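Undergrad: Got a sequence here, can you model it:
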Amino acid sequence: MRSPRNTNTFYKADTKTWIGSRTPPLYNPNQSLGELILAILKKTPTKITQISADSGAKVTCSEMRLRSIRIAQNLTAMGYTQQDVFAMAVRNGELVAPTIFACFALGIPVNTLDGTFKHDEFSPMLENIKPKLIFCDQESLAEMQLAIKLAAIDPVVIVFGEKVDGYLHIEQLIKPTGREHEFIPVHLDDASSKLAIIICSSGTTGRSKGVCLSHSICIASMASMLDYEPTDITLAFSSLYWLSGLAFLILGTVSGATRIIVRQPFEPALALSIIERYRVSAAFFPPANAVALLKHPRMATTDLSSIRLWLSGGAMVSTEMKRSFEALTPTASFIIGYGMSEVGGLVALSDDDSYKDGSTGYLRASCQAKVVDNAGNVLDIGQEGEILVKLDYIFSGYYGNTKATAEMLDDAGWLHTGDIGRFDEDGILFILDRKKDIIKYNNYQISPSEIERFIQQIPGVANVSVAGVPVPGNELPAALVVKTSTARITEDDIHQTVERNLSNYKQLRGGVYFTEALPMTPSGKVVRRKCLDIMVQLYNNVNALK
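TA: Sure, this is the predicted structure:
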């Protein structure tokens, strides 16, 4: 194993701080995303930049650039300016990329929402952001209408998908203007202070907040996040609501790769079919989706020879998962990324040469990190505490929420991630759990992810979430388990596995409960707060009978 210390990451003993390399961003961050993307699309006009797995439609760089310019010019003709804010609630359709590229080129910030939301999920963000224009899938229009009423706003709504009477359709914005050759994307004098995206925090532990990302942070963090090649065929199911969806759109486009898009939600059989049909070379799957792939019967028979890079992140990624993918695709790399919306990309990234079991890699360029205890004291190498990070380009706060911004970003510019972890002597980062998820039982602190890792290894377990059921003066570890269709595992099987592998205080005193499916976000993250609600109800039901 190669140590990245003193080559990729450096330690300052006097401040107990780890620092990534000083390699500058690949692209100049002092420009608008629109300037960057349209310039890159112009360089390779005949290259295929996007293929729809739904329709098979292919789009060249020249076509993508032309559509982006036409949408921008038609939006300008409608009277919109940099002082406005838009919202997008769409799946990964064929006209999504040029629409958001047009907004980047005009310098209009966009709040990205998930097209599968219900009205009560849309309305809090709409009430906060107050967009002047909303791009919305036809399938979501009824829910969006209810949300608009709840938010007491009056935006223009432009529909994607099937046409709807009384509403503008996105195809009306790609009509020729006759002035396409005159278009110049906006230049921003201070791109680090101009909003490009308002992306929602994941909402897995509470209500989403609007994370404000500037043009500069998007270029510095997303555009050079991974080493994509112009020959790559990439796949990510994430919509633009998710940082991963936005990042892989920008990264794939500026690196000259061909992106495979799909409007349908993730299904293992669909993902495997797309990989085989389009010879995908780089694919992103969050851990829950990656586990589903490994457990699908077609995984062993699918032709995966085109894959050179698997990427996973967004939740805990086990060593067992990494090893399983490597066994199936020996010539491919399985890379683990640790990031968050507030940094606009990745904090740390693993590689094959320096990976250690259970780790998330070393700090990426221009990133600093330290570990602190509950009192804010900086801890030594090997000690566990909250991870704090600092970057050259920082997020611009939570939209309309100065209190939450102050809690996340301190006066010295350090982001408080809320993640518990440690660095080892080589500068490798280990993330143990979310600070909010830690179970407190009899003054012990228990990591749900540690218990989940052992349960996940039991044959017949498709998915699992562990949380602490609150009882007077304590929290009792409990597990909510999804079985595979043919599994015959019992509660006792789960209990016995935990008993064999973990200390007495980590036992599942709150119970083991089986369910058909865990509550999930559209991008494949387990919604822990909803899992806990289910476990509390089941625990109360069981104990009411005693």
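Undergrad: alpha carbons only for contacts and neighbour counts from here, please
TA: OK.
Undergrad: Please report how far the closest residue to residue 367 other than its chain neighbours lies from residue 364.
TA: Sequence neighbours aside, residue 391 is the residue nearest to residue 367 in space, at 4.8 Å (criterion: CA to CA, 6 or more residues apart in numbering). The spacing between residue 391 and residue 364, counted by CA to CA, to the nearest Å, is 10 Å.
Undergrad: Same check on residue 18?
TA: 11 Å.
Undergrad: got any residues that touch both of these two?
TA: Residues touching both residue 18 and residue 364 by CA atoms under 8 Å, 6 or more residues apart in numbering: residue 9.
Undergrad: gap between the residue nearest to residue 367 and residue 220?
TA: Taken as CA to CA, the span from residue 391 to residue 220 is 10 Å.
Undergrad: What strand or helix carries residue 325?
TA: helix 319-328 (DSSP states H and E).
Undergrad: Toward the C-terminus from that helix, list the very next helix or strand.
TA: strand 333-340.
Undergrad: What is that following strand packed up against?
TA: Contacts defined by 3 or more CA pairs under 8 Å, 6 or more residues apart in numbering; DSSP states H and E place strand 333-340 against strand 309-313, helix 319-328, strand 345-349.
Undergrad: that older thread, number of residues surrounding the residue nearest to residue 367?
TA: When neighbours are defined as other CA atoms under 10 Å, residue 391 has 21 of them.
Undergrad: try the one 5 residues further on
TA: A count of neighbours around residue 396, defined by other CA under 10 Å, yields 20.
Undergrad: From residue 339, how far out is it?
TA: In terms of CA to CA, residue 396 sits 17 Å off from residue 339.
Undergrad: Would you do the same for the sequence below? I want to compare the two.
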Amino acid sequence: MENMEKEENIVVGPEPFYPIEEGSAGHQLLKYVKQYSKLGAIAFTNALTKVDISYAEYLDVSCRLAQAMINYGIKVDGRIALCSENCEEFFFPVLAGLYIGAGVAPTNEIYTLRELVHSLGISKPTIVFSSKKGLEKVITVQKTVTCIKTIVILDSKVDYQGYDCLETFIKKYLPAGFHIDNFKVREVNRKEQVALIMNSSGSTGLPKGVQITHEGTVTRFSHARDPIYGNQVSPGTAILTVVPFHHGFGMFTNLGYLICGFRIVMLTKFDEELFLKTLADYKCNSAILVPTLFAILSKSTLIDKFDLSNLVEIASGGAPLAKEVGEAVARRFNLPGVRQGYGLTETTSAIIITPEGDDKPGASGKIVPLFKGKVVDLDTKKTLGPNRRGEICVKGPMLMKGYADNPEATREIIDEEGWLHTGDIGYYDEEKHFFIVDRLKSLIKYKGYQVPPAELESVLLQHPDIFDAGAAGIPDPIAGELPGAVVVLEQGKHLTEQQILDYVAGQVSNAKRLRGGVRFVDEVPKGLTGKIDGRAIREILKSPKPKM
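TA: All right, here's what the predicted structure looks like:
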């Protein structure tokens, strides 16, 4: 009887609109990049520099680079890495690596030396493709991570500081008479072959190397083309993104856009007016943002200055988006809602997404095709029915192969039945919409009560004089932890700590009051994808209050 109850409470995603195509991620990317190159479509546009790179150029460079890397000696299951900020050349080595069956490990130039040594020490690349900004760090890291034999400059047309630029490297190793029509993608076992080694969020320590297979990647491609998510495959459609490319959110949305033939318009920094102007100038159909930026746009006074009639969607991912903030942005842009996605680096990409025309305020969406989801009681571990909170678990073909060289950590997150335990608290309703409440490890434990920081943050963000906020628990010998918050005020506004304490107390139950106090800060500590850094907030809250 218990097994029957569990089966009844497992939420199954719909059938995919498009069946998963044959071949590896490299096969599929090459097929579609070729197709769109014949149409003269633009692949990437840098909205700051006005530089365009066409699908034809992506086809040419990626094929020549792939063959050059084969001749250099990169074998199937070899490793290459990137260390670069967002740039229009970023995906040249990504595509080339996927063509030849090499595992691609993206990192970012803002990583500290410690983080970069750790990350590249996990992926063990032979070649690192570095931006000019990241070069000095990569040179320093090479002294420790000695498997790095070659550094290639990604974002330069000429050799730089004695290192080969991309074109020089290609010319060194490309055979005479090579033509891209003769290039062949290497055959791989897509269920086993690692396509990308991504960095986990590192919320409980240093990041782990998440191994994403070709199977997981091509499953993501089928979702990218699925009209249930509003993705009518129409080459030339402009999509504006400000999401970091090295992160799973940026990596797999962009690879999906290349499969669809979209024009990826990128901003390397966020400025409210520039963002809106770019939407208008390029007639963008969609914008991809992290939640950090929604708070700015929810109170924007500049939107009416621009013709945004082409915009049909704003999508959020990478971290939870407060219901009230999402609704405010939808109203400001005159949209029916905000499309949300929920996933982990360990699930390749989003495995819960808002379906087309089925938005529900506060919900993250529904289970994607080919996946299953369930909610498990935190204490009994039993599978729960609708509207009951517990840990969200998922199962499907986009789950990671495992953490690189870390089977113990892999077993801690994926159980013997193949369910990945997300560490996120949530529930689903009768219509199978999933709601994310908070991270299991970030829950504040106050006298036995579990207080979700995200709920406190949502309450604080509703105050008209508060621009941004983050919450966390601080240790207390009697209560266990006390809920506290850091707050950024709107420019020109003034609030006292007591006013904020009273405001929150009037909207939450007794256990959720901000007994840990309030600190006023210039910026809420967050990661690259907008996830609030609970550990940093705890340190701020534990520090003595400044004397007035």
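Undergrad: thinking again about what came up before, give me whichever of the helices and strands packed on strand 333-340 of the first structure is most buried.
TA: strand 345-349 (a mean of 24; mean count of other CA atoms under 10 Å).
Undergrad: what's in contact with it?
TA: With contact meaning CA under 8 Å, 6+ apart, strand 345-349 of the first structure is reached by 218, 221-222, 225, 243-244, 247, 335-340, 360-364, 367, 389, 429.
Undergrad: mean per-residue distance, that strand to the second structure?
TA: Superposed on the second structure, strand 345-349 of the first structure shows a mean distance of 1.5 Å to its aligned residues (mean CA distance after the TM-score superposition for the first structure).
Undergrad: what angle do that strand and strand 309-313 make?
TA: For strand 345-349 of the first structure against strand 309-313, the angle between stretch directions is 110 degrees (axes from the mean of the first three to the mean of the last three CA atoms, to 10 degrees).
Undergrad: one step back: the second structure: matching residues for the helix holding residue 325 of the first structure?
TA: Aligning helix 319-328 of the first structure against the second structure (TM-score structural alignment) gives residues 323-332.
Undergrad: what about that stretch, how far off from the first structure?
TA: Looks like 2.2 Å for stretch 323-332 of the second structure (mean CA distance after the TM-score superposition for the first structure).
Undergrad: Which residue in the second structure aligns with residue 289 of the first structure?
TA: In the second structure, residue 289 of the first structure lands on residue 293 (TM-score structural alignment).
Undergrad: Mind giving me the packing neighbours of the single longest helix found in the second structure?
TA: Longest helix of the second structure, by residue count under DSSP state H: helix 55-72. Other helices and strands packing on helix 55-72 of the second structure, by 3+ CA pairs under 8 Å, 6+ apart, are helix 25-37, strand 42-46, helix 91-100, helix 166-173.
Undergrad: Export these as TSV, with columns for distance to residue 527 of the second structure and mean neighbour count.
TA: Formatted as TSV, those follow (distance: least, CA to CA, whole Å; neighbours: other CA atoms under 10 Å):
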stretch	distance to residue 527 of the second structure	mean neighbour count
helix 25-37	29	21
strand 42-46	23	23
helix 91-100	22	26
helix 166-173	30	18
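Undergrad: Nearest to residue 119 of the second structure among the ones you listed would be which one?
TA: Using CA to CA as the criterion, the shortest distance between residue 119 of the second structure and these is 17.0 Å, found for helix 91-100.
Undergrad: what's the angle from the closest one to helix 55-72?
TA: Helix 91-100 of the second structure and helix 55-72 meet at an angle of 60 degrees, taking the same axes, to 10 degrees as the criterion.
Undergrad: give me the stretch of the first structure that helix 91-100 of the second structure matches.
TA: So helix 91-100 of the second structure sits over residues 97-106 in the first structure, by TM-score structural alignment.
Undergrad: Tell me, how many residues neighbour the counterpart of residue 458 of the first structure in the second structure?
TA: Matched by TM-score structural alignment, residue 458 of the first structure corresponds to residue 463 in the second structure. Around residue 463 of the second structure there are 15 other residues, counting by other CA under 10 Å.
Undergrad: how far away is residue 463 of the second structure from residue 166 of the second structure?
TA: Residue 463 of the second structure is 51 Å from residue 166 of the second structure, by CA to CA.
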